[in-house]
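K.L.:
give me a 3D structure for the following:
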Amino acid sequence: MTETAPAPGRRREVMVVLPGLMLAIALAMLDNMIVGTAMPRILGELGGLAHLSWVVTAYVLGTTVSTPIWGKIGDLYGRKNIFLASIVLFMIGSVLCGMAGSAMLGGPADGMAQLIAFRAIQGLGAGGLLVNAMAIIGDLVPPRERGQYQGLMAAVMSLAMIAGPLVGGFITDHLDWRWAFYVNLPIGFVALALLAVKLKLPKYRTEHRIDWLGAVLLSIGITAVVLITTWGGNDYGWTSPQILGLAALAVVALALFVPVERRAAEPIMPLNVFRNRNFTLISLVGFLLGFAMFGAINFLPLFQQTVQGASATNSGLLLLPMMGAAMVVSLFVGQAITRTGKYKIYPVIGGVIMALAMWLLSMMDVNTPSWQTGVFIAVLGLGMGFLMQTTMLIAQNSVEQRDLGVASSASTFFRSIGGSFGVSLFGAVFNNHLTSSLTDKLGPALGDRLATGGGQFNPAAMERLPPNVRLGFLESLASSISSVFWWAILFAVLVPLIAAFIQEIPLRGGFDKNEETETPVPILE
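P.N.:
Presented below is the predicted three-dimensional model:
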C-alpha cells in the first residue's frame, strides 16, 4: 500500500465535529445505563419481572439487525444525512418509550408490551449512532492515529456509563421513570445542531442499489435465533413446535443469505472481508465481548437495589468503579496504540481480566457487601477498557478504506448480536433458576407467583413481605444472578484464547490514494 500523510488541517476538522459525535454515542450508551437503573421502578408500575430481559433484548435486537444496513447505506450515500437520520429515529423511539403505559396509550395494562416494542424502535436508531460515529472517525483519520480518537470516544462511552446510572438513579428516586427516556431529547437536539452545521463529509454522485433481500434474510435469521435463546426452555420447551419452527426459519434464512450476498452487486455485508484472518478473529472476539459483558451486567442494578438494598441513585454510584476503570484504561490504550502502533496484546489482556471479573461476580450471594461488589466490577471495568476500542480499530485496519463502513458496522454488529444473544440466554438462565429456587424455598404456588411477576414487583415491596418469604426471595434472586455470571465465564475465557491468534499487522499511517481511483469525485455536503 502507498501511504500518505494526513491532509493538513485534518486534526482541526476532527476536533470540530468530535463533540457532536461524542454526544451521539453518549445518547446510545446513556440510555441503556439509565434504563437499567430505572428498571426496578418500571417493573413496579408496569409489572412483569419475567419480562425484564425483553426490555433490553428488544433494544439490542433493534440495534443488531439495523447495524449492517446503517453502515452500508452510509458507505453508499454519504454518512452525514444517514447519521442525522439515525439520531432523529432514536429520539422518536425515546419519546414513545416515555409514553409507554400512559393514559394516552391505554394505561399500564399493556405498558410492558408497548415499552418492549418502542425499545426496538430506539434500538433501530442506536444502530446508526454507533456504527456511523466510528466510521466518520475512520473517514477523517488514518488508522495509525485512530487509537487516540477512538480512545477518547471509548472514554466518552465510559463517562456515559458512569453518568447513566447516576442520572437514572436521580430520575428514579426524584422524578417519574419516564424521564429516563425524555432526558435523551435535549442531548439529541444539541448533537443534531452541531453535526448539521459542522460535519463536512464526501457525498458521491453515483447510482446505488441497497441489498434489501440480504438485509431481510439477515434480520429474519438473527431475530429467529434470539427468540430461540429467549423462549427456549422458558416459555416453550426445546422440542416444542414453536422452537423447532424458529430453528428451521433461522437455518433457512441464514442459508439463503450466503448465496444472496455472493450474487448481490452491493451486498449488505460483503463476505469477502471474512477472508481476512484478523477481521474474522476480531469479529469473534467482539461477539464474545458483547455476549459476556452486556448479557451479564444487565443484572447488576437488580442485584444492588434488591439484594443489597441500595437506592436507585446509590446503585448508580456503585457502578462508578467499573466505568471509571474502563475510562482510564481506554485513554491509556488509545495513546499507547498511537505511540507504538502495537495492539495485539490489549485484547488478550482484556479478555483475561474480564474472565477473572466474571468469576469474582459469580461468587456474590445475599451476604456480599456493597464494597466487595464494587471491587469486582472495577476489575470488569479494567477488562472492558482494554477491549472496547481495540475491537473496532483492528476491524477497520483489516479492510480497505472503501469498506470502512462495512468493517465498522460488522464490528458493532457482532458485538451487538453477542449482547442480544447474551441478554436472551442469560435472561432464560435467570428465569429458570429463579423459578426453580423459589419453588424449592417457598413452595410451588408462592414461588411461581413471585417468579413470573404476576403482581407488580419493586424493591420497596420486599419490605412488606413476611421475613421468611423475603429472605427466601432474596436468596433465590442472588443465586439466580450469580448463576448468570457463572455462565458468562464460559464465554469470557474464549476471548483471550481467540485474540492470541490475531496477527500484529502494522497500522496504516495514512490513506491509500490508490483506493480512491475507483471512487467517483465527491462533493461536500
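K.L.:
going forward, measure contacts between C-alpha atoms and count neighbours the same way
P.N.:
Noted.
K.L.:
so which bits of the helix or strand where Ile25 lies are buried?
P.N.:
Assigned by DSSP states H and E, Ile25 falls within helix 10-46. Using 16 or more other C-alpha atoms under 10 Å as the test for burial, helix 10-46 gives 14, 17-46.
K.L.:
distance of the spatially closest residue to Pro506 that is not a sequence neighbour from Ala395?
P.N.:
Closest residue in space to Pro506, ignoring its immediate chain neighbours: Gly341 at 6.4 Å, by C-alpha to C-alpha, 6 or more residues apart in numbering. Plainly put, Gly341 is 15 Å away from Ala395 if you go by C-alpha to C-alpha, to the nearest Å.
K.L.:
which of these two has more neighbours?
P.N.:
Ala395 (26 against 19; other C-alpha atoms under 10 Å).
K.L.:
remind me what the helix or strand hosting the more buried one packs against, helices and strands.
P.N.:
Assigned by DSSP H and E, Ala395 falls within helix 370-397. Helix 370-397 sits against helix 143-174, helix 277-297, helix 320-340, helix 345-362, helix 404-442, with contacts defined as 3 or more C-alpha pairs under 8 Å, 6 or more residues apart in numbering; DSSP states H and E.
K.L.:
how about a markdown table for the ones you listed, with mean neighbour count added?
P.N.:
Below are the helices and strands packed on helix 370-397 laid out as a markdown table (neighbours: other C-alpha atoms under 10 Å):
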| stretch | mean neighbour count |
| --- | --- |
| helix 143-174 | 24 |
| helix 277-297 | 25 |
| helix 320-340 | 22 |
| helix 345-362 | 23 |
| helix 404-442 | 26 |
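K.L.:
and for comparison, fold this next one:
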Amino acid sequence: MSSSVSPDSPPATEEALSGGMTHKQRIEALVGLLLGMFVAFLSSTIVSNALPTIITELHGTQDQYTWVVTATLLASTATTPIWGKFADLVSKKLLIQLSLLLFTLGSVLAGLSTSVPMLIGFRVVQGLGLGGLQALGIIIIAAMFSPRERGRYQGPMAAVMSVATVAGPLLGGLIVDTSWLGWRWCFFVGAPLAVIALVVIGRTLNLPVVKRDVKIDYAGATLIAAGVSVLLIWVTLAGKNFAWGSATSYELVAVGVVLLGLAVFAETRAKDPVVPLRLFRDRTMTLATLASIAVGVAMFGGAVFLGQYFQIARGYSPTAAGLLTLPMVIGSMLSATVSGALITKYGKWKRYLIGGAIGMSAGFLLLSTTDHDTNMVLIGVYLFVLGAGMGMTMQNLVLPVQNNVAPTDLGSASATVAFFRSLGGAAGVSVLGAVLSTHVSDLITKGLVAAGVDLSEAGGSGAGLSNLKDLPESISTIVRAAYGDATARVFLISGVLAMLSLVAIAFLKEVALRTHSGIEQLEAERAAQAAADVLSVGGADSELISEIDELEDRAAYDGSAGRHARS
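P.N.:
Next up is the predicted model:
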C-alpha cells in the first residue's frame, strides 16, 4: 500500500470519513434538507385542509377529492426509486434541487387550475418532485450520519414535520377564509420558501459524487405504476360507474394483475431493478416493508379525511379544522423527539416501534367509535393517541433496514421502503376513499328516505360535496351527518391495518444500531478490499494484518469487508 496505517496511528478524522464534510458542515446541510422537507410537507398539508373548499368551488365529486390526493402519492411512488438510482449516478445536491424545483412548479401550476381534472394533472407534477424529496432526503441523511446518530436527529425531523403539519392547515385555513386571497394562494405560498431551501442546500451540502455503474429500470417503474393505477381506478369506480361483477370490472382487474406480473418479471431480469427482489431474502427488509405498507395505508388513508370530517360533518371553518388537529400533531412531535433521543442513547429501537404501532392501532380504533356529534374533547384525546403512535413509528421504521443492509444497498433499500410506504398511502387513500364514498351515498339515501324527502327532488344519492352549497338546509344537514357517520368506517379499516403493522414489527429481530455513517462504511469497505488485493498479490506482514483488522472494525457491519480482507 502506498501509505499504511499502523496500529499506533491516530484514527481517521471525522472529516475524512464523511466525504470531506465536518460535523458542523453536516449539521448545516441537514438544516437545508429539513427546510426542503418543510416546503414539501407545508404544501401538502395546506392543500389537505383546503380541499373541501376547492372541490366544492370547482364542483368536484368525492371520487375526485380522493384522486387529488392519490395522484400526488402515485406519482411520488413511481418515481421515488428512480430518484434513488439517479443518486448513484450524479450529484445528490443537484438532484434534490431539481426535485424542489419540480415540486414548486407543480404547486404554482396547480394554483392556476380551473377544473378538478386540471388540478389532478398538476398534482402529478407535484408528485414527481415529491418522489425526489422523499428518496433523496433519506439517502443523503443516511450518507452523512450513522444509524445510531440518526435517532438523535429524529427529533428535529419530527419537529419540522409537526410544525409544517400545524402551520399548513392553519395557513391554508386562513388563506381560504380570507376573501381577498382565495384557495389558489394555498399553492402559491410555498414558492418563496422553496427558493430559500434551494439557496441553503446549494451553500451547505457538499457530499462527494460516488458514481456506480447503474442502469435505470424504466420498464419496471412504468409497469408497477401502470398496474397499481389500473387497480386503483377499478376500486374507485366499481360499484358506481359499473357493477363489481361486470365485464368492465373483470377487465380492469385482469389488466392490473397482468401489468404487475410483467413488473415482477421485469424486476427479475433488470440489472438494477426498481425494487431489488434479492433484498427481500432478508427477513428484516421483508417485515419492515410489510409494516411500511400498512403504516402508509393507515397514515395517509386515515388522516387525509380528518379535514373533511371537521369541515363537512362538523361545520367548522378551515382555520378551526387546522386547530382541531393540534392534539395529533403535538402527540407526534413529542413521541418522535423522545423516542429518537432514547434510540440514540441506548441503540435500541424495537420497543418504540411496537409502542408506536400499538398507539396507532388504538388511536384509529378509538376514532372508529365516533360519529357526527361525538364530543370534541374525546376526539382530541383520540387524535393525541394516534399522533403519539405515528411519531414513534413513521420515522423510525426505516432504521432497522438501513442498519441491516450493506452500504452499497443503502440507497436501494431506503428508496424501496419509501416506495412501498407511498404505495400503501396511494392505495389507502383510493380504497378508503371509495369505501367512504359508497357508504356516504348509502347513508344519504337512508337519511332522505327516513326524513320523508322525495329522492328525485333532492337529487337522490347525488346530493354531496359537488352541490352541498346549493342544497336546502334540511337536506344539507342529512348530507353532513352522513359524512360524519361514514368516516368512522375509514378509521376502523385503518385501525385493522395498523394492527397488521404491529404484527410485522413484532417479528423483527432487534440488532443494535451501528455507529458509522454510510460514507464511512463504504470507505472502510473499499479500503479493506484494497488491502485484500495487496494480500492476494504479495502476501502479508504483521503490520498489514493489523491494518486490515482496523479497517474491519471501521466497516461496522457483519458483511463483505471482513470476508474480502481474510480471503
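K.L.:
hmm, back to that, the second structure: matching residues for the helix holding Ala395 of the first structure?
P.N.:
With TM-score structural alignment applied, helix 370-397 of the first structure matches the range 376-403 in the second structure.
K.L.:
what's the neighbour count on Gln503 of the first structure?
P.N.:
12.
K.L.:
just give me the match in the first structure for Gly131 of the second structure.
P.N.:
Gly131 of the second structure maps onto Gly127 in the first structure, by TM-score structural alignment.
K.L.:
name the SS class of that match, please.
P.N.:
helix (DSSP: H, G, I helix; E, B strand; the rest coil).
K.L.:
before we move on, the earlier item: the match of helix 370-397 of the first structure: how far from the chain's middle?
P.N.:
Put simply, stretch 376-403 of the second structure sits 13 Å off its chain's centre (C-alpha atoms, centre = their mean, to the nearest Å).
K.L.:
in that stretch, what counts as buried?
P.N.:
379-403.
K.L.:
do stretch 114-126 of the second structure as well
P.N.:
Val116, Leu119, Ile120, Gly121, Phe122, Arg123, Val124, Val125, Gln126.
K.L.:
ok, and what's touching stretch 399-407 of the first structure?
P.N.:
68, 71-72, 74-75, 131-132, 135, 138-139, 269-270, 273, 276, 279, 395-396, 511-512, 515-516 (C-alpha atoms under 8 Å, 6 or more residues apart in numbering).
K.L.:
now do the same end-to-end measure for that stretch.
P.N.:
Using C-alpha to C-alpha, the end-to-end distance of stretch 399-407 of the first structure comes to 7 Å.
K.L.:
about what we covered before: tell me the contacts of the match of Gly131 of the second structure?
P.N.:
Gly62, Thr63, Thr64, Ser66, Thr67, Trp70, Ser86.
K.L.:
please redo it, this time with the cut-off set to 10 Å
P.N.:
28, 59-71, 83, 86-87, 90, 409, 412-413, 416 (C-alpha atoms under 10 Å, 6 or more residues apart in numbering).
K.L.:
filter those residues down to just the ones in helices.
P.N.:
28, 59-71, 83, 86-87, 90, 409, 412-413, 416 (DSSP state H).
K.L.:
Lys446 of the second structure matches what in the first structure?
P.N.:
By TM-score structural alignment, Lys446 of the second structure lines up with Asp440.
K.L.:
setting aside sequence neighbours, what's the nearest residue to that match?
P.N.:
Using C-alpha to C-alpha, 6+ apart, the nearest residue to Asp440 of the first structure is Gly447, at 8.0 Å.
K.L.:
which residues are in contact with the strand or helix carrying that neighbour?
P.N.:
Element membership for Gly447 of the first structure, per DSSP H and E: helix 444-451. Applying C-alpha under 10 Å, 6+ apart, the contact partners of helix 444-451 of the first structure are 48-50, 431-442, 454-457, 469, 472-473, 476-477.
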